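A.B. asks: Predicted model and sequence follow; I will ask about them next.
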Amino acid sequence: MDCVSGNVNINGSSKIAYVSQQAWIQNATLKNNIVFGNKVEKQKYDKIIKSCALGPDLAMLPGGDNTEIGEKGINLSGGQKQRVSVARACYSDADIVLMDDPLSAVDSHVAKHMFEKVLSNDKGFLREKTRLLITNNLSFLPFVDSVVVVKDGRISETGTYEQLMANKGDFSDFIQEFSTEHKESNGPMLLNRQESVISEKMGRSLSIEKDAETEKTKLIETEKTETGKVKFSIYMRYFKALTWLWLVIVVIGMVGMQLASVGSNVWLAVWSNDKPINGTQDTDQRNMRLGVYGLLGAAQAFLVMFAAYGMARGTVIASRSLHNSLLDRILRSPMSFFDTTPQGRIVNLFNEN
């Protein structure tokens, strides 16, 4: 929706929390996803866990709230991830909380519980905060302070639930149509249901043994780095990526450069040991000595550039070969690899390793 007219003014010191329709999960433990770097206050934390109906879920996870859930939350359902996002917004203690239809990802019983314990004016954890809730669940509308009706991308009506019903406009017609099609067999909606309903609805017959070992709660394994002497097989792998042609060129260049360097020193030593005849030195012999020495120096310079070019060209080829091999293996990895491997680690494989 684009803003056609008007503006929104927010106090600069106000904190804003946002719960997106698609839950965002950080690559960390469930507790760290909720506290989000803030100081852990146990009483507040436990109250939020209860308000967001996460207690039964923590009981089912092998490590409780210390279980790693990964970047995409592969071991959580959509509703569980959404409740974690709502819990994060509650724990942030923000002055304004924007929620983009977070209750659509959970079942009706849990949605009612969360509305009562998180959003309602009576018992809600956020009752003293400004709450903006986007929802298509009409059963919650009688309990909100103000309703903004959006039709065809524009705001068509605003007011309390009673006012909009009295206006007999589009909202009233829609509510009556909805009520006719979706009559509840159990009478009016009751928000003050017992906590046990959640356990009965969400409880699963899973026998999970809770292990005290921290390692079993980890989803993301620590990256291993080898230290010490480099194995010969690693060198051979790199030489293979370098290709034998460029390896031979580099070796010939380096060996030839050293031979030219040693040869020029030996030639200079031999030249300096020549004895002059009658106090003079034969001009032809001197020119020959000088020419050979110059050729050895030029050969040394050429072989240095030859080896440097071979090294530069070969390392580029080796880098490209290793990069393509790594990329091929990454692309052929199973989806579980991407679910359990942080994206930053994958990027580091290409730009550092």
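C.D. replies: Looks like it arrived, so ask away. Just so you know, these numbers come straight off a predicted model, no measurement behind them.

A.B. asks: switch to C-alpha atoms for all contacts and neighbour counts from now on
C.D. replies: OK.

A.B. asks: Would you map the helices across the stretch 251-353 of the chain?
C.D. replies: For the stretch 251-353 of the chain, applying DSSP state H, counting those that start in this stretch gives helices covering 283-331, 335-340, 343-351.

A.B. asks: closest to Ser108 out of those?
C.D. replies: Closest to Ser108 of these is helix 335-340 (CA to CA; 29.0 Å).

A.B. asks: re earlier: deepest in the core, which of the helices of the stretch 251-353 of the chain is it.
C.D. replies: Ranked by mean neighbour count, the helices of the stretch 251-353 of the chain are led by helix 283-331 with a mean of 15 (mean count of other CA atoms under 10 Å).

A.B. asks: now the angle between helix 343-351 and that helix, please.
C.D. replies: 160 degrees (axes from the mean of the first three to the mean of the last three CA atoms, to 10 degrees).

A.B. asks: Counting by contacts, list what helix 283-331 packs against.
C.D. replies: Applying 3 or more CA pairs under 8 Å, 6 or more residues apart in numbering; DSSP states H and E, one finds that helix 283-331 contacts helix 232-242, helix 244-272.

A.B. asks: Just put those in JSON lines and tack on mean neighbour count.
C.D. replies: Converted to JSON lines, these look like this (neighbours: other CA atoms under 10 Å):
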{"stretch": "helix 232-242", "mean neighbour count": "13"}
{"stretch": "helix 244-272", "mean neighbour count": "16"}
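
A.B. asks: Of all the ones you listed, which one comes closest to Ser179?
C.D. replies: Nearest of the helices and strands packed on helix 283-331 (CA to CA): helix 232-242, 70.0 Å.

A.B. asks: how far is the closest one from where the chain is centred?
C.D. replies: Per CA atoms, centre = their mean, to the nearest Å, the displacement of helix 232-242 from the mean C-alpha position of its chain is 32 Å.

A.B. asks: outside of that helix, which residues touch it?
C.D. replies: Here helix 232-242 makes contact (CA atoms under 8 Å, 6 or more residues apart in numbering) with 247, 314-315, 317-319, 321-322.

A.B. asks: so which strand or helix has Ser207?
C.D. replies: Using DSSP states H and E, Ser207 sits in no helix or strand.

A.B. asks: dropping in the other structure now:
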Amino acid sequence: MCSFLSIQKECHVLKAAGCKVHHATLSVLADIRRKEHKKLKLALFLQSLGTTLTPSSATVATVATFLGYTLSGNSLRPTDAFAVFSIFNAVLFSMGRLPYAIRCLGEAKVCLHRVKEYLDGPEFTSPDDEVLLPDLAIELVGSTFAWEGTYGDIKKRKGKGRRKSTAEFASQGNANILTTVLHDLTLKVERGSLLGVCGGVGSGKSSLLSSLVGELRLLEGKMRIMAGGIAYVTQQAWIFNDSLRENILFGLPYHKMRYRATIEACGLSRDLELLSNGDLTEVGENGFNLSGGQKQRVNLARAVYSNREIYLLDDPLSAVDAKVALHIFQHCICGPKALLREKTVVLATHSIMALHECDVVVVLKDGSIIERGPPAKLREMEGGKYAMMLKESLIDGFPKNPEIPEKKESLATEEHPIDLNFVQHVIKENYATKSVKKPFKKYLTMCGGFCISIISASAMVLFSITRLFNSIWLQIWLDAGNGNNY
């Protein structure tokens, strides 16, 4: 199922490139789908069997109890019969929930197994306890990092260019795999500086940021990080089902001035005006649906509001347009009045505009640092990777003092405009006037044909009549007494 969903998720790449799917790929998809269909068919059959047998068991038990009681020579009185009948009906309700309870127990077992795997994982070891120099925030000395996980986890990362070498080891009886992704890194980041990280796809930019928060295993070398906490903005934005304000506060107390400054710096002011309840609007699965750029800016605002000493930003400008990116960079990341101007920021990005304003730029390739230094120095290196990236780009850098015009259109609707009708009231539906005979006929055909549909409908009607006849038969039996009345 996971493989099928992964292939399905990446289909847009094939469609965008206009590629044709190979016959072998279609065979793999058909095989996965066939296995999934087989398991779903078995699960639905067992569920239908349980749903059918559960009510029948109560009826059979009632009949067997009354027959046994009367055949043993006892006289069945109406009060006793209906009392027993009521008890069996109560038991029937409990038994009807038994199949669902068994399914819930199975799901709970899977969830507990996942929690157990997480809790049984290796404990995170803090960075080297040696004291950092007063002017340094991060220091890596000959550091080699590796992803740690099962074969399935490593296989998923293989397509992202992160797989270089593997080493199996036994941990608590489970075979895990170490996949080395960063090699012999030596890096010093000064406090209050802006470090830019660039490189090709799969070069290790995201892995470098993950290593600083302890998600990668340190195999060799040393890593020292200053105290004060780290705020990490991932490349894949996420929100949870709550108000927009709670998504930004993330459990921290509300400070009005700090909150408003964060909203303005991250370019969310216009979004709050468009939402029906402002920052109290519920977002997430059960609330208002935010665009990708809006989610990314909410993630950035969450990190900025946390007020940490070190900020790790994994390409936060990629999900927004050029104007919003400029606003965020100048008011939040790097500018005379930027909120993070006194913080240590590590920015992984493909934007030459942003890299040109960094204090130091690090260029990665295949998990190793191939260039480092101020942007002006790297730009002058002939044949260097950064110089080649600069030549390929049509933009030479951010303007020093650009004027950002106040525009009433969205700073926030760079991807999809927000439909105010959706926020404030429900759009009137358009009712179809055509006949529904053809779709109904197709539905019956997909159910197995007319014969199967008629048999299924007859079985449901017969089941309802049987349930009703149960009480009628009991009343007739009690009225008959010992049989002398007939």
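C.D. replies: Ah, there it is. What you see is a predicted model, and the numbers here were worked out from it, not measured in a lab.

A.B. asks: picking that back up, out of the contacts of helix 232-242 of the first structure, who's nearest Asn167 of the first structure?
C.D. replies: Of the contacts of helix 232-242 of the first structure, the one sitting nearest to Asn167 of the first structure (CA to CA) turns out to be Leu322, at 69.8 Å.

A.B. asks: out of everything not next to it in sequence, what's closest to that closest one?
C.D. replies: Of all residues not flanking Leu322 of the first structure in the chain, Ala241 sits nearest, at 6.6 Å (CA to CA, 6 or more residues apart in numbering).

A.B. asks: Could you do Leu420 of the second structure as well?
C.D. replies: Nearest one to Leu420 of the second structure, counting by CA to CA, 6+ apart, is Leu274 at 7.2 Å.

A.B. asks: Can you find the partner of that neighbour in the first structure?
C.D. replies: By TM-score structural alignment, Leu274 of the second structure lines up with Met60 in the first structure.

A.B. asks: What degree of burial does that match show, as a neighbour count?
C.D. replies: 17 (other CA atoms under 10 Å).

A.B. asks: That one touches Glu209, doesn't it?
C.D. replies: No. Using CA atoms under 8 Å, Met60 of the first structure is not in contact with Glu209, being 9.2 Å away.

A.B. asks: in stretch 54-72 of the second structure, what's buried?
C.D. replies: 54-55, 58-59, 62, 66 (16 or more other CA atoms under 10 Å).

A.B. asks: Restricted to helices, list those.
C.D. replies: Counting by DSSP state H, those place 54-55, 58-59, 62, 66 in helices.

A.B. asks: give me the element Lys112 of the first structure is part of.
C.D. replies: Judged by DSSP H and E, Lys112 of the first structure forms part of helix 108-114.

A.B. asks: what sits up against that helix?
C.D. replies: Helix 108-114 of the first structure has contacts (CA under 8 Å, 6+ apart) with 51-53, 103-104, 191, 193, 197-198, 201.

A.B. asks: returning to that earlier point: dump the buried residues of stretch 54-72 of the second structure into a markdown table; add distance to Glu392 of the second structure as well.
C.D. replies: Shown next, in a markdown table, are the buried residues of stretch 54-72 of the second structure (distance: CA to CA, whole Å):
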| residue | distance to Glu392 of the second structure |
| --- | --- |
| Thr54 | 70 |
| Pro55 | 72 |
| Ala58 | 77 |
| Thr59 | 79 |
| Thr62 | 83 |
| Phe66 | 89 |
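
A.B. asks: wait, which of those is closest to Asn89 of the second structure?
C.D. replies: Set against Asn89 of the second structure, the nearest of the buried residues of stretch 54-72 of the second structure by CA to CA is Ala58 (7.4 Å).

A.B. asks: What separation do you get for the aligned residue in the first structure for Ala354 of the second structure and Leu322 of the first structure?
C.D. replies: Aligned counterpart of Ala354 of the second structure in the first structure: Phe140 (TM-score structural alignment). Applying CA to CA, to the nearest Å, the value for Phe140 of the first structure to Leu322 of the first structure is 57 Å.

A.B. asks: for the second structure, longest strand please?
C.D. replies: strand 174-190 (DSSP state E).

A.B. asks: Can you tell me which helices and strands the helix or strand just after it packs against?
C.D. replies: Downstream of strand 174-190 of the second structure, the first helix or strand assigned by DSSP H and E is strand 194-199. On a contact count with 3+ CA pairs under 8 Å, 6+ apart, strand 194-199 of the second structure meets helix 205-212, strand 344-348, helix 352-356, strand 360-365.

A.B. asks: would you list the ones you listed in a markdown table and tack on mean neighbour count?
C.D. replies: Compiled in a markdown table, these are given as follows (neighbours: other CA under 10 Å):
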| stretch | mean neighbour count |
| --- | --- |
| helix 205-212 | 21 |
| strand 344-348 | 26 |
| helix 352-356 | 22 |
| strand 360-365 | 22 |
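
A.B. asks: Determine which of those approaches Gly373 of the second structure most closely.
C.D. replies: Shortest distance between Gly373 of the second structure and these, using CA to CA, is found for strand 360-365: 5.2 Å.

A.B. asks: against the first structure, where does the helix or strand following the closest one fall?
C.D. replies: Next along the chain after strand 360-365 of the second structure, taking DSSP H and E as the criterion, comes strand 368-373. Here strand 368-373 of the second structure aligns to the first structure at residues 154-159, judged by TM-score structural alignment.

A.B. asks: quick one: the matching stretch to chain centroid distance?
C.D. replies: 38 Å.

A.B. asks: mean distance, it to its aligned residues in the second structure?
C.D. replies: Compared with the second structure after the fit, stretch 154-159 of the first structure shows a mean deviation of 1.1 Å (mean CA distance after the TM-score superposition for the first structure).

A.B. asks: contact partners of that stretch?
C.D. replies: 1, 146-150, 164, 171.

A.B. asks: Just the closest of the buried residues of stretch 54-72 of the second structure to Leu136 of the second structure, please.
C.D. replies: Nearest member of these to Leu136 of the second structure, counting by CA to CA, is Thr54, at 69.4 Å.

A.B. asks: for that closest one, what are its contacts?
C.D. replies: Applying CA under 8 Å, 6+ apart to Thr54 of the second structure gives the contacts 92, 95-96.
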